[in-house]
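>>> Sequence and predicted model, in that order:
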Amino acid sequence: MRHPPRLSALLGGAVLTLASTALAVVGTAPGAAAAPLCTVQYSVVGSWAGGFQGSVTLTNNSATLHGWTLGFSFPGGQEIGQGWGAKWSQSGASATALNESWNGTVGTGASVTVGFIASWSGSNSAPTTFTLDGAACSAVPGPTNPTPTPTATPTPTPTGPTDPPGPVSGAPELSVTGNRLTDQNGATRRLLGVNRSGAEFMCVQGHGIFDGPVDDASLRAIAEWEANTVRIPLNEECWLGLDNIKPEYRGSNYVDAVRGLVSRVLAHGMTPVVELHWTYGQYTGNSSGCSDVHASCQKPMPDAQYAPAFWTSVANAFKTDRRVVFDLFNEPYPDRATPATGQPWSCWRDGGTCPGIGYEVAGMQDLVDSVRATGARNLVLVPGIAYSNDLSEWLTHSPVDPTGNLAAAWHVYNFNTCSNEACWQSSLAPVAARVPLVAGEIGENTCGHAFIDHVMKWFDDRSLSYLGWTWNTWNCNSGPALITSYDGTPTAFGTGLRDHLRALN
């Protein structure tokens, strides 16, 4: 959702170096063999029947690289289907990764990580020989995630009817089971609650971190509406600590504030959904929200320069607590920039160079891979296109997740294209029949609740999830806003959501 106008921030340039911990270069004694020019770590991040996700980290032990080509051969007939972080090609067993424009420079001792999805049959042995621009690299073993060995399923003993499992108390660890969200007990769960906007724009505009209080009292007021979920929009540059953001609102100060809010949401028994809202990259095309290169408005797609690093950092911050949900990107709209048939959805999933978008794009697959490469198994929400209002080709183009823990995210307002039951039945129902569906934002600009009443009933009838936009004291026409005070006093619009949530419990 776009936001009420606020003061523009004076933003400066920033560069984030894409590098992971480098391996030390050890000097050699006279006559000793020279250290290899590079070191490569090959890892299998996840695997499944007939396929796997690979990760390759190249560490440069020599002079700064200004462009690079990594080569290796698969020993088991593996074939790469798609990749990221490099321009991938394969001829027979030989695979080649050529740098992208944004990661071609790799300093001495610095590293770059690339990844891919591949198929295999018979054997999935790791490559042992790697080259950098034709010169041999040393190889170090990486972690592997071997394909599980199938086990026989015992024949169940017939029993009488049993009661369904009871839900766990407090915020659950959510998993995808078919088209349902389930908790640790196997009980079906729904995400029902509100958005808490502010952390996506206050920091980049130089006003603070949150818009209004996020203390225990304000969260207690949300819980008293019988909400069980709070979605928290975030800003890429503020989290990563880029220097165009005021020091007091960026980096560790911002991260600590968000972690504190997440902890308080959990303490009140609610599920926190952390979401990437505003991102880097200059876009001035159709439906542009701003001409600024910095993360000061909604962009059509996340950027390849910083968004994967954002999700790597966020996933590392919360991967030990599976009660935290990850929402990959607020409202993609590559369809406004690349209207040709098929292009928007390809851009959405695969990223890269997308016609009409002047920066390198990170696709949904890139972001899923960034999350899973950390070992995080948290539930991930993946939005559609057309400001998350179009899921028509979500099933066809959905990213691959080795954990199988993806749900579809959708947004709807009374002014969207897909805002009627005929559209919901034709485009949402098939998705909801296959995977869990979460309406991450529902709202209307009428200061009433007739439209969201209709949305909530349709979703209730199918046991689906929805979150109202937004728990902020804005004008309900421009917000729209659910409250007039952070003590939970509702607007007329908010009254509809509050009363409905209370009636469900």
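Perfect, I can see it now.

>>> okay, CA-based contacts and neighbour counts for the rest of this
Fine.

>>> So the most centrally placed residue in the chain versus D460, what's the distance?
Most central in the chain under C-alpha atoms, centre = their mean is L328, positioned 2.1 Å from the mean C-alpha point. Distance, L328 to D460, by C-alpha to C-alpha, to the nearest Å: 24 Å.

>>> try it against this one:
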Amino acid sequence: MQGVKRRTRKWMALAVTALAVLAAGLGILAPSAAYAAEGCKVDYKIASQWGGGFTGDVKITNLGTAVSSWNLVWTFPNGQRVTQAWNATTTNSGDTVTARNMSYNGSIPTNGSVSFGFNGSWSGTNGTPASFSLNGAVCTGTVGEPSTPPTTTPPPTGGADAMETVQAMQPGWNLGNSLDAVGADETAWGNPRITEALIDNVAAQGYNSIRIPVTWDNHQSKSAPYAVEDAYLDRVEEVVGWALDADLYVLINIHHDSWIWMADMNANRTVVEDRYEAIWTALAARFRDAPPELLFESVNEPQFNNVDDTTAYALLDDLNTSFHSIVRASGGGNADRVLVLPTLHTNADQGRLDALSATIDALDDPNIAATIHYYGFWPFSVNIAGYTKFNDEVRADLEGYFDRAYNEFVANGIPVLVGEYGLLGFDAHTGTVEQGEKLKFFEYAGYYARQKGITLQLWDNGQHFDRTAFTWKDPELFTAMKAAWTTRSGTASTDQVYVGRTATVADVSVTLNLNGTTFQGLRVGSTNLVQGTDYTVSGSTLTIKASRLTTLLGDRSYGVRGSVHAVFSQGAPWRISVISYDQPTMSAATGAAATFAIPTQFKGDQLATMEAKYADGTPAGPQNWTSYKEFGRAFNPDYTAGTVTLPTAFWSEVNDGQKVTLTFHFWSGRTVTYYVTESGGNVTGSLT
């Protein structure tokens, strides 16, 4: 690629403990300053602390001659460990920690200061280190004689570069359903044509990387030698160039081809291999001289038809190995470009991880990264089987997923990129998962990925960032995600307080999830409410007083009447909506199954889930292993129209002529029971 500038990264590299221990064990030291410090002072404080974890803030003041780079060394007194750092890279060797400057904060003038922070783990006691040494000189708060700089060994190339590259890509964003769209061109799936302004605005949101999925099927000859259209390569190169010029790391791949034609590899191996190799040969040649901020991903979500896992692993190994050989042999920047290899289905089940590990071990290439995708615990992600809340089971699934990826790869020096993450329910309806529960998922995913040194790239097929207005369709969600890039946010047991429209207004309590923060206060807009008058706090229990609720409820008409925001010591505030409601009601109806909708007066309430059972109590409708149906697929509320629709997908798996009892569960805790019978394509619905 001609004319692409080399960039200086603007984002901190996150330090991963396992890689640091590996580096320390190999005797690798980062270069020190040309001269050690003559005098220095260190301010160390614990900014926040929670069970098993804490956040530390460190400020270095140089009292001597200016230094051009620095390393700060200390020893923890109680076995603490740094798990992640910002504005510095850290290594642990037993209890001793060495923090080194980033490219942008190495210089400290005389009497100048630099600060960095970290998250750490602790148990029992979290004591303060007794002393600190800057570039080999003990920081006493006074000026002394300069010491001799230590002998150093240059940092390694290869694997360390791959780790640093992938961590510098955090956070990332996907340009989904554009160049990967299956159809005539990039607008085939409803998104506008990509513009340079879009890319620039994505970068302006704070993202450091962009994944550009590309589907090649309609732009490749279906006969040997399977040539790729030059015009399409030109278009991909144009978009990649915009992203590089916007100072973004860029990842391109082979995308939906994985299921369009590659899935038949076992039955049509020669053609699949030839097509695959033709694409990567063309891409390797086109981007041979692109800067190292461009990464290649061998294939998206690899899958193979009519084979067992053992065969599938072998087929994927063949593709990944071929990809590696083609790119490396093309020379130029491709000789050591970071290459990203997926697990089967980009899934983090242990067998998938083990199979990819075997491939990576055989390649023996330090510039390899692994990729997986994560869309959450499936019943929660699509709101089925009664999983309406971000509960302990949902959280445990997330932790297990990231833990397995960390233990398999990151702990062994191989970076992990979660090339897509989000909630599957977004594909049907962005309201599939209730707002507060959605925010808890994204807050925790961002936090836990940081603990494991794993980079996340948000899947956005147009439902999140408006690609012409350049605004977020859910600003509250983006605020929560952005906070999770660097810190934790407090949440609460709920973001909804329901008050009956004619009921006596009483105090209402919610439980705060502090997540290592401290509660600072309650606000309405920019106005701070008065503790003791408008609210009280006892431990983690926040109680909103009846007098404040009455003010917020106003005339008590149905719906959200106002909201308060719980403010914490860090992260995003937590909104709590105050809602006036009455018992929802439904009316009898008849109609064709294809268009049947239940007239509904929601009366300010919101639908959480729906149960469907036959008279004998067995589940009815699709996914008949559970009575709780899938939100947005088997039922869909329309609050504006005043209906709940039961689409064809529901009726196609209901027994003809058999009465079904529907129980609608609302977020207020209220329920409505309704009966439906479908016969010959026509539906009768009633309250009895």
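Yes, it's here. Note that the structure is predicted; figures quoted are calculated from it, not measured.

>>> How alike are these chains, TM-score-wise?
The TM-score (TM-score structural alignment, normalised by the length of the first structure) is 0.52; 309 aligned residues with a C-alpha RMSD of 4.3 Å.

>>> How about T346 of the second structure: what's its closest non-neighbour residue?
I372 (4.3 Å; C-alpha to C-alpha, 6 or more residues apart in numbering).

>>> which part of the first structure lines up with the helix or strand harbouring the one you found?
Per DSSP states H and E, I372 of the second structure falls inside strand 368-374. Using TM-score structural alignment, strand 368-374 of the second structure lines up with residues 406-412 of the first structure.

>>> what's the mean deviation for that stretch versus the second structure?
Stretch 406-412 of the first structure, aligned to the second structure and superposed, deviates on average by 0.5 Å (mean C-alpha distance after the TM-score superposition for the first structure).

>>> quick one: contacts for whatever residue of the second structure lines up with the residue nearest to the centre of the first structure?
When the second structure is aligned by TM-score structural alignment, L328 of the first structure is paired with S298. Neighbour list for S298 of the second structure: 253-254, 319-320, 323, 339-342 [criterion: C-alpha atoms under 8 Å, 6 or more residues apart in numbering].

>>> can you do 10 Å?
For S298 of the second structure, the contacting residues are 252-255, 276, 280, 316, 319-324, 339-342, by C-alpha atoms under 10 Å, 6 or more residues apart in numbering.

>>> Also H255 of the second structure?
So H255 of the second structure contacts 179-181, 212-217, 297-302 (C-alpha under 10 Å, 6+ apart).

>>> can you do 8 Å?
180, 213-216, 299-301.

>>> same thing with S178 of the second structure?
186-189, 191-194, 213-214, 461.

>>> how close does W70 of the second structure sit to L22 of the second structure?
21 Å.

>>> Show me which of these two is the more surrounded one.
W70 (26 against 17; other C-alpha atoms under 10 Å).

>>> Test my guess that the more buried one contacts A30.
No. In this structure, W70 of the second structure is not within contact of A30 by C-alpha atoms under 8 Å, at 9.5 Å.

>>> Give me the common contacts of these two.
Joint contacts of W70 of the second structure and A30 (C-alpha under 8 Å, 6+ apart) are R100.

>>> mind listing the helices for the stretch 501-650 of the second structure?
546-553, 648-651 (DSSP state H, counting those that start in this stretch).

>>> helices or strands next to the first one in the packing?
By that I understand helix 546-553 of the second structure. In terms of contacts (3 or more C-alpha pairs under 8 Å, 6 or more residues apart in numbering; DSSP states H and E), helix 546-553 of the second structure is packed against strand 559-568, strand 574-581.
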